[in-house]
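S.K.: need a structure here:
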Amino acid sequence: MTALGLSKVATGYGKNVLVRDLNCDLAKGDVLNILGPNGVGKTTLLRAITGLSNPISGTVTLLGKPLKEMSIRDRAKAIALVSQSENMTFALTVRETVLTGRAPHLGLFERPGKKDEEIASAVLEVMGVADLADRELPSLSGGQRQMVRIARALAQQSQVVVLDEPTSHLDIANQMQVIAAIQRLRERGNTVIVTTHDPEHALVCGGQVLVLSKTRGPVFGPVGTTLTEQLLEDTFSVPVSKSVTADGDVLIAPKYTQILRELSQ
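M.R.: All right, here's what the predicted structure looks like:
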């Protein structure tokens, strides 16, 4: 079964169409890296994928069902969103925060039970933050908070997990933690959708890539063959160098010398 399907989808706001005629299918355990500069509609597309807003046109299907025909509760059981703009400042503990991810599975005034506690403990172990379970959120680092957000999404037991720029504002070590978490989600069989500005992050995560640009239509395909130097240069409007290390890792970097020369002219 297709975990997520997009057929002739267009998204934007008002009369401003940012993404046009988008078609792609994601299977269980697949990763979709949505890549592009600021202002091309990455977050707007995620809102349509998660049901927070309607696409301008086209159809979004989730686990084989049209998204618009699903109830809010059913959507929450099927897809979890880790937003980039959430402020986790309440004095909840890590465990209490993760337990809020069980809300779609509980009644209106129902409190989490033993099963929910067990699920919360399990995902805290998976994300490597079980030792933080009794810490309050304001005491955590940015990277630790991001791990807790992802753990909360896992507690929803949703097939599809959406991460909106999960590495923004994080140092390199914490960025690597997030990427490792994405790999763990994939190994568990989750379908993962992640937005990023960094082509190397997409290469490390693997799977599929959707490249959005202000100058042409969306480009969708396998990460390794789709992310060419020419496509990246056209997308980000900077010269790009793509190389392979002795270990087979692909490295992508802007040609800073050439960029600075062009800026000084």
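
S.K.: please count neighbours and contacts with C-alpha atoms only from this point.
M.R.: Will do.

S.K.: surely Asp30 is in contact with Val209?
M.R.: No. The pair Asp30 / Val209 is not scored as a contact, 10.6 Å apart, by C-alpha atoms under 8 Å.

S.K.: compare neighbour counts for the two and give me the winner.
M.R.: Using other C-alpha atoms under 10 Å, the more surrounded residue of Asp30 and Val209 is Val209, with 27 against 22.

S.K.: mind checking how far the residue lying closest to the more buried one once chain neighbours are set aside is from Gly14?
M.R.: For Val209, ignoring the flanking residues on the chain, the nearest one in space by C-alpha to C-alpha, 6 or more residues apart in numbering is Asn33 at 4.6 Å. Asn33 sits 26 Å away from Gly14 when distances are taken as C-alpha to C-alpha, to the nearest Å.

S.K.: and this one, so I can compare the two:
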Amino acid sequence: MTHSATLQLHQVAIGRGDFILCDDVNLTLHAGDVCHLVGENGLGKTTLLNQIAGLLPTTHGTITKSPLVYVSHQLGISPVLTVAQNLRFLFSLYDVQADNDTIDTALDMVGLYGLGDTSSVQLSAGQKRRIGLARLFIMTPTHAPLWLLDEPLTALDVAMVAKLEKRMGEFANMGGAVLATSHQAMQGANRVLDLAEFAL
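M.R.: I've put the predicted structure just below:
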């Protein structure tokens, strides 16, 4: 049985404008794939994720992708909103109707239970990251079959890392695909994309 690809990169150049870091990058991810994106700092891992997400233009090559969730360092947490308001906003981007129970469940999964009414400005960097990750414990491939995760395991304790890796596996088993960068080994990854192979 052939699945249509969740993500396809065909001879993609990674870079900004004329400044190309890597060229002719090819990758096909199908339902069930968890791919570890590796490469030294400066090779363009985050740039590639931004290009796949449509936040940066692709100068040459083609990117074909399913609807996606992008969890990065910067995206989407407003300091003027409460934790619950931020999470509601992140869910609303995917037409997920998040009631209070859903919000509580998501926050509980990332160790922020009871902080829903807290102003996000009071949170540590690690806690803000967890708001961004909380939606992953609710969303399924029906909402968006592709997850792009930029260093999702950074600033997390061992138990939270294990919980998130388990969740990535569950999402893949449900028919999703994950492309994630991490400086540490990723349990459950069945694919690796090493940008060093494409560096100029």
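
S.K.: coming back round to it: okay, Asn33 and Gly14 of the first structure: which has more neighbours?
M.R.: Between Asn33 of the first structure and Gly14, Asn33 has the larger neighbour count (other C-alpha under 10 Å), namely 28 against 7.

S.K.: quick one: secondary structure of Thr61 of the first structure?
M.R.: When the structure is split into helix, strand and coil by DSSP: H, G, I helix; E, B strand; the rest coil, Thr61 of the first structure lands in strand.

S.K.: now the longest helix along the second structure: buried residues?
M.R.: Longest among the helix segments of the second structure by residue count, using DSSP state H, is helix 158-173. Within helix 158-173 of the second structure, the residues that count as buried by 16 or more other C-alpha atoms under 10 Å are Met160, Val161, Leu164, Glu165, Met168, Gly169, Phe171, Ala172.

S.K.: what is it packed up against?
M.R.: Under the contact criterion of 3 or more C-alpha pairs under 8 Å, 6 or more residues apart in numbering; DSSP states H and E, the helices and strands touching helix 158-173 of the second structure comprise strand 34-38, strand 177-181.

S.K.: and the last one, which stretch of the first structure?
M.R.: Following TM-score structural alignment, the partner segment of strand 177-181 of the second structure in the first structure covers residues 191-195.

S.K.: the matching stretch against the second structure, how far on average?
M.R.: Mean deviation of stretch 191-195 of the first structure from its aligned counterpart in the second structure after superposition (mean C-alpha distance after the TM-score superposition for the first structure): 1.5 Å.

S.K.: run the chain-centre distance for that stretch.
M.R.: Distance, stretch centre to chain centre, for stretch 191-195 of the first structure: 4 Å (C-alpha atoms, centre = their mean, to the nearest Å).

S.K.: now do stretch 99-109 of the second structure
M.R.: Remark: stretch 99-109 of the second structure is offset 19 Å from the chain centroid, using C-alpha atoms, centre = their mean.

S.K.: contacts for that stretch, please.
M.R.: Ala84, Leu87, Arg88, Tyr113, Gly114, Leu115, Gly116, Ile131, Ala134, Arg135, Phe137, Ile138 (C-alpha atoms under 8 Å, 6 or more residues apart in numbering).

S.K.: buried ones among these?
M.R.: Under a neighbour-count criterion of 16+ other C-alpha under 10 Å, the subset of the contacts of stretch 99-109 of the second structure counted as buried comprises Ala84, Leu87, Arg88, Leu115, Gly116, Ile131, Ala134, Arg135, Phe137, Ile138.
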